[in-house]
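**Q** Have a look at this prediction, sequence included:
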Amino acid sequence: MTKKFANLRARMTPESQTRADEKARAMLAEMPLNELRQARGLSQKMLAEVLHIQQPAVAKLEKRTDMYLSTLRSHIEAMGGELEVVARFPDGAVKISNFSDLERPLAA
């Protein structure tokens, strides 16, 4: 018999619920492109249509470890997001603004 998550969660101690929430937030804060796409409810085919490319190109892009920022930005924007480049240092973080001036492709 399956159990509802809400019932299981209700039986957890408040401390366990807090730990679970923190772990879930950490997992959602960092993920590879393919998981991000899936979390946004998009298939590779759907994303390819928005980007005006073929589905295998999306698969290839999601496996890459090195790409142009403009390519990554297009991918993120096709999912409904906005790309920001942030440099983190021990004494704070700085948003790099150079890349916001990159020419954006015209909407179709």
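**A** Good, I have the coordinates.
**Q** Going by C-alpha atoms from here, please, whenever you check contacts or count neighbours.
**A** Will do.
**Q** Just want the most central residue of this structure.
**A** Among the residues of the chain, the one closest to the centroid is residue 36, at 3.7 Å (C-alpha atoms, centre = their mean).
**Q** structure B:
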Amino acid sequence: MDDLDKLMQTLPEDERRAVAKRADELVAAHNLRELRALAGRTQEDVSAGTGFKQTNVSRLEKRADMKLSTLRDYVESLGGTLKIVADIAGKKVDISGIAERSRHSPKL
């Protein structure tokens, strides 16, 4: 059992249902624009949180491919944390560390 499971068990049933409902909403996002909308944020909010220009945020939301560090910055600007999990032969391995950005990598 992980820490999240332990924490969830301490919550009252109505709060657990609310958390599960919100998690289901976030899982239902199919692209960055939907994720941003579910988080209740604007492109300007993302721009301020990432340092990207608002026009670049708009372009980013339309892209199918991007650097993991860029995706991590975007998710963090929404107040989230990017987690990357590889499922190999039924074993889940957290490889989120590969999304760490270099101090020297330029922003969009």
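**A** Cool, the structure landed. Predicted model only: the values in this text are computed from it and were never measured.
**Q** coming back round to it: ok, and for the helix or strand encompassing the residue nearest to the centre of structure 1, which residues are buried?
**A** In this assignment (DSSP states H and E), residue 36 of structure 1 forms part of helix 33-39. Neighbour-count burial for helix 33-39 of structure 1, counted by 16 or more other C-alpha atoms under 10 Å, picks out 33-34, 36-37.
**Q** and what of stretch 18-36 of structure 1?
**A** 33-34, 36.
**Q** if we take the residues you listed, which one ends up nearest to residue 88 of structure 1?
**A** When the buried residues of stretch 18-36 of structure 1 are compared for distance to residue 88 of structure 1 (C-alpha to C-alpha), residue 33 wins out at 20.8 Å.
**Q** Report the separation between the closest residue in space to the closest one that isn't next to it in sequence and residue 22 of structure 1.
**A** Spatially, and ignoring its direct neighbours in sequence, residue 33 of structure 1 is nearest to residue 62 (5.7 Å; C-alpha to C-alpha, 6 or more residues apart in numbering). Separation of residue 62 of structure 1 from residue 22 of structure 1 (C-alpha to C-alpha, to the nearest Å) stands at 27 Å.
**Q** For the top helix by length along structure 1, give me every contacting residue.
**A** The single longest helix within structure 1, with elements called by DSSP state H, is helix 14-29. Outside of helix 14-29 of structure 1, the residues within contact range by C-alpha atoms under 8 Å, 6 or more residues apart in numbering are residue 9.
**Q** can you map out the strands along structure 2?
**A** Taking DSSP state E, the strands of structure 2 run over residues 85-88, 91-94.
**Q** Turn those into JSON lines, columns for distance to residue 46 of structure 2.
**A** Converted to JSON lines, the strands of structure 2 look like this (distance: least, C-alpha to C-alpha, whole Å):
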{"stretch": "strand 85-88", "distance to residue 46 of structure 2": "24"}
{"stretch": "strand 91-94", "distance to residue 46 of structure 2": "26"}
